[in-house]
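A.B. asks: just need the structure, nothing else, for what follows:
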Amino acid sequence: MTAANAAPAPAGLPPFRAIPDLIREQARARPGQLALRHANQRMAWSEMDREVDRIAATLQQHGLAPRDSIAICGANSIPYMLLFLGGLRAGVAVAPLPTGATAEQLAGMVRGSGARFFFIDGSVPEFDTAVPRIRMDLATGLPAWLDAGAAVPQAVAVQPDWPFNIIYSSGTTGTPKGIVQPHGMRWAHVARGENYGYGPDAVAMVATSLCSNTTLVSVFPCLAKGGAVVMTEGRFHPQAYLELAQDARATHAMLVPVQYQRLMAFPGFGRYDLSSFRMKFCTSAPFSAQLKSDVLARWPGGLVEYYGMTEGGGTCILEAHHFPDKLHTVGKPSEGHDIRLIDEEGRELPRGEIGEVVGRSGSMMTGYQNQPAKTREAEWYDPQGQRFIRTGDVGRFDEDGFLTLMDRRKDMVISGGFNIYPSDLEAVLRGHPAVADVAVVGVPSEAWGESPVAFVVAAAGAPTAGELRAWANERLGKTQRLADLRYLDELPRSDIGKVLKRQLRDRYRP
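C.D. replies: Now for the predicted structure:
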């Protein structure tokens, strides 16, 4: 990279510190304090640090050098967390792979990541791979592998541009791509966490997969500051989550919108003592203003929405507790983040215009693993040659500098030459009391090119699909009207709650 297109130094951040070094320091400062909790297992800082050392040393003994990689796939667990941290301490990049992927996809990810070992649990399907597969249970598989290794690793001076992890996209828009995130990007997240109350007395709830950037944005700032990470068990259930949060005296939570939606709709929500919470976070999918307002009203502590991409580039932050009149937005660009809007020809647009969101910051991916052409497609350069990451999202800045998102550019429906934003139609439908969940997609139309179709999850007392469509069309503009409306038991979603709109398009038959 040239000086012009290299990622800018994050504004106002202290000098780089490697997260593995910070975790070692925290273990020495509070050896007996809780570090990790999952189900009935608890691990103190001293024990965690010792196991992380053993994993790092074993990787080194097997010949792994800094910037090599390992892959992990399985449900959240303490061994999963230990392996992630052990890889980092050895200077090795970690590829946490999605549990919902097919065997064919996993084989491609293991191969594409360049992993030297593949750590799994019993949920991972069988497929042919030359990479050694290690079961990551504490009873048999992991101890047997560790017994062959030394107890203390050689010291590694981790550099900010080294790969920290390789996050694979969900595959909702095609073949999953490996997003390489450097240590410097993760350090920026830790430094930003100073503003949100992370410290030795923090307890962060984890209810999303460790394969997701959403989860890691919360986990690493907590551990780097000496707090405890408490992982939920099994599939997400509101009652189990609330019971665990109350018992653990949780201070921080990272949840995706569909989880907030389920929690706030749970009849017993108000019975739980959540007064220990300092801050709650949300990212990864559209978060409605109505739902934000409900969380603010009934759940103690602040609420922060992050808008950005796993690829990095630019992040917007909405501190909803400070800006209750801006809940329809995703906030302002974070300090040191340069976010702009461009048109279809790549020309920058002025404030007030609608365009694709592009961003530049110290938190940017290095690129897609072994996919230089895909990396180039994701980049935009300004006239000065500075590198930005394209989001594929369409938005508009208001007069106060807050960003309102319209939709994904690929999800925009072009009907009869008019641009229709599905989020506008979804907002109207959510205004009906019988709509529990909704997604609008564009489907082919001989007359109009594309037409909008709604898929709705009904609440109690729902009218017929035709009646609901008529109700919505009375409130929509002439060019926005729905061509069809279908009821579903549930919307198809990724592991982190994103609606899989491509599946909805593919399943639609007139």
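
A.B. asks: can we go C-alpha only for contacts and neighbour counts from here?
C.D. replies: Fine.

A.B. asks: ok, which stretches of the stretch 251-400 of the chain are strands?
C.D. replies: When secondary structure is read from DSSP state E, counting those that start in this stretch, the stretch 251-400 of the chain shows strands at 252-255, 279-282, 302-307, 316-319, 332-333, 338-342, 355-360, 367-368, 379-381, 387-397.

A.B. asks: between the ones you listed, which gets nearest to residue 273?
C.D. replies: Proximity to residue 273 (Cα to Cα) singles out strand 252-255 among these, at 14.0 Å.

A.B. asks: helices or strands next to that closest one in the packing?
C.D. replies: Packing contacts for strand 252-255, counted by 3 or more Cα pairs under 8 Å, 6 or more residues apart in numbering; DSSP states H and E, involve strand 203-206, helix 213-224, strand 279-282.

A.B. asks: isn't residue 334 right next to residue 315, touching?
C.D. replies: Yes - here residue 334 reaches residue 315: they are 5.7 Å apart, a contact under Cα atoms under 8 Å.

A.B. asks: quick one, which of these two is more surrounded?
C.D. replies: residue 315 (24 against 18; other Cα atoms under 10 Å).

A.B. asks: tell me the contacts of the more buried one?
C.D. replies: 306-309, 333-334, 337, 339, 359 (Cα atoms under 8 Å, 6 or more residues apart in numbering).

A.B. asks: of those residues, which is the most crowded?
C.D. replies: Top of these by neighbour count (other Cα under 10 Å): residue 359, with 26 neighbours.

A.B. asks: before we go on, could you also do this sequence so I can check it against the first one:
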Amino acid sequence: MTAKTFTTPKDRPWVKTYAEEGLQIDLTLPDDVNSLVDMFENFGKHGDKIAFTCMDKSITYRELDQYSRQIAAYLQSLGLVKGDKVAVMMPNILQYPIAMMGVVRAGLTLVNVNPLYTSHELEHQLNDSEAKALFIVENFAHTFEKVQNKGQVKHVIVTSLGDMLGFKGIIVNAVVRYVKKMVPAWNIPNHVTFKDALNKVPASNYQRPQLSLDDIAVLQYTGGTTGVAKGAMLTHANLVANVEQCMTFVSKIFSGNEAHGQYIATALPLYHIFSFTVSLLGAKMGFSMLLITNPRDLNAVTKDFGKYRPAFFPAVNTLFNALAHHDGFRALDHSNLRLSLGGGMSVLSNTAAEWEKLTGNYIVEGYGLSETAPVLTLNPPGQYTGKIGLPFPATDILILDDDGNEVPLGEAGEICAKGPQVMKGYWKRDDETAKVMTKDGYFRTGDIGVMDERGFIKIVDRKKDMVLVSGFNVYPNEVEDVMTAHPKVLECGVIGVPDEHSGEAVKIFIVKKDASLTEQEVKAWAKENLTGYKRPKSIEFIDELPKSNVGKILRKDLRKLEADKA
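C.D. replies: Got it, this is the predicted structure:
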């Protein structure tokens, strides 16, 4: 993808809507940006403005530039070369943006890892990505210790939560380790501390790599219909383009230098592609990012909102809803909040209404996937439509039937997209890539939608069996594979069921192999082998699973069984 100008076919129904909204429908990438590294270089113009704040400690854009160069120089000193993979397994702490930028600046490929992964999940991702180095928070070092690392991951950099917090960090680390006991015992031979990695090689040793827009910047893992986590290859062009596409909409609210001095409340984890790209957008526009390490602690989130009064808040429906019903949050002055951006899962109408009533701010809903870096559609600022919005600039979206034919406006079909933000493909999985691409180069999202005469799209169903828990994809095959490994489970089927807190929750139907199997045993097995959001919230023992003639478990029949009971 060497082209820098991307256009939209002028016969699409949303072209007129763009003109009415005063939005730019085509996209031209900046001449001086040929990779994310060029974008990072431009961050330096923000100088001593605050880049990131976490636990009341801030680093400036100047410091971010310096620290990330030091990490890049350190990684290069290890002999890592362009294209090598480096995994980063951290929550929202100051070390994440430093490590992320350092990895990319060194010419390496970033592999985002959920820090709550079990050793089973982590082992697959490290092996599949061929990661040669790993940044990890000590709270989860025991998880890596359990991984059967065959020497592929040669360098492990371990950080503590308080490493970048100055004197306060000493207290934070002591409380985390000895009072809250949040750091299980671990032993990783020859590891290096984050502080040592940061200070070992001077920034002046950094050698800027030769990169192009076509090079892979990030492997973003996602499940897909097979349930096996696959790395979506996101190029520098994919991410640069998606940031520029977001700018078209966001700059309508924050024009000129209006972002300077304003905070983005970053409660969604930066390893999630939605939050990751928003952070790049924020840094480009000169926002300050308020990193919220634990968004489940609503009292702490409320305290941060009260102190920093963010102007921009990207979140998922569950968090908007929880805060809108939190007494402390409701008592705050929200007059500085100018943009609430909903993604990751559908924004429910009652949540949007409650949020607007409380804050005076509409939730602007968008839609995307890991494979699309991630945003494909967004609503124009200042309106809640109950739909996922219009296709992004230079993004062509077709609604296709099962035979690949375009359906008339107002009829349902699969949402298929083509644009500069669409991934290069799945890492080492050409067969899986072929399954999700049409012969004309459109990415099949697996979601069923309807487009109206103005180009607005509404999702009506999902083609895949995927369960969406608080914006995170859960793939039934993966859960079933883990749970059937229990010696007392004969077979099982997994579906998603409605949940008022997370949108959907995982339900499992189990046929026992041993009659003594209990719910407690099932939950304990899930806790040991699955990340929290993948664990079944409800369990039902059943004598027989519905199956097709060839023995395939019929999840649609399980869903019908659940609906009939409801």
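
A.B. asks: need the TM-score from the superposition.
C.D. replies: After superposition, the two chains reach a TM-score (TM-score structural alignment, normalised by the length of the first structure) of 0.76; 431 aligned residues with a Cα RMSD of 3.5 Å.

A.B. asks: contacts only, for residue 365 of the first structure.
C.D. replies: 179-182, 185, 310-313.

A.B. asks: let's go with 10 Å and repeat that
C.D. replies: For residue 365 of the first structure, the contacting residues are 7, 161, 163, 166, 179-182, 184-185, 309-313, 375, 389, by Cα atoms under 10 Å, 6 or more residues apart in numbering.

A.B. asks: neighbours around the equivalent of residue 431 of the second structure over in the first structure, how many?
C.D. replies: Under the alignment by TM-score structural alignment, residue 431 of the second structure pairs with residue 373 in the first structure. Residue 373 of the first structure: 10 surrounding residues under other Cα under 10 Å.

A.B. asks: for residue 373 of the first structure, give its distance to residue 107 of the first structure.
C.D. replies: 21 Å (Cα to Cα, to the nearest Å).

A.B. asks: could you export the strands of the stretch 251-400 of the first structure as TSV, including distance to residue 50 of the first structure?
C.D. replies: As requested, these are arranged in TSV below (distance: least, Cα to Cα, whole Å):
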stretch	distance to residue 50 of the first structure
strand 252-255	26
strand 279-282	31
strand 302-307	34
strand 316-319	37
strand 332-333	40
strand 338-342	41
strand 355-360	38
strand 367-368	33
strand 379-381	41
strand 387-397	39
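
A.B. asks: nearest approach to residue 157 of the first structure belongs to which of these?
C.D. replies: Closest among the strands of the stretch 251-400 of the first structure, using Cα to Cα: strand 367-368, at 22.6 Å.

A.B. asks: now do that closest one: which elements does it pack against?
C.D. replies: The helices and strands touching strand 367-368 of the first structure, judged by 3 or more Cα pairs under 10 Å, 6 or more residues apart in numbering; DSSP states H and E, are strand 163-168, strand 178-182, helix 372-377.

A.B. asks: hmm, 8 Å instead?
C.D. replies: Strand 367-368 of the first structure packs on strand 178-182, helix 372-377, going by 3+ Cα pairs under 8 Å, 6+ apart.

A.B. asks: highest mean neighbour count out of the ones you listed?
C.D. replies: strand 178-182 (a mean of 25; mean count of other Cα atoms under 10 Å).

A.B. asks: burial count for residue 402 of the second structure?
C.D. replies: 8.

A.B. asks: spit out the contact partners of it.
C.D. replies: 413-414.

A.B. asks: dump the helices and strands packed on strand 367-368 of the first structure to a markdown table, plus distance to residue 430 of the first structure.
C.D. replies: Below are those laid out as a markdown table (distance: least, Cα to Cα, whole Å):
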| stretch | distance to residue 430 of the first structure |
| --- | --- |
| strand 178-182 | 34 |
| helix 372-377 | 35 |
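
A.B. asks: still on that earlier bit, need the overlap of contacts for residue 334 and residue 315 of the first structure.
C.D. replies: Counting by Cα under 8 Å, 6+ apart, nothing touches both residue 334 of the first structure and residue 315.

A.B. asks: from residue 228 of the first structure, how far out is the most centrally placed residue in the first structure?
C.D. replies: Centroid-nearest residue in the first structure, with Cα atoms, centre = their mean: residue 214, separated by 2.5 Å. As judged by Cα to Cα, residue 214 of the first structure and residue 228 of the first structure stand 17 Å apart.

A.B. asks: I'm done for today, thanks for sticking with me.
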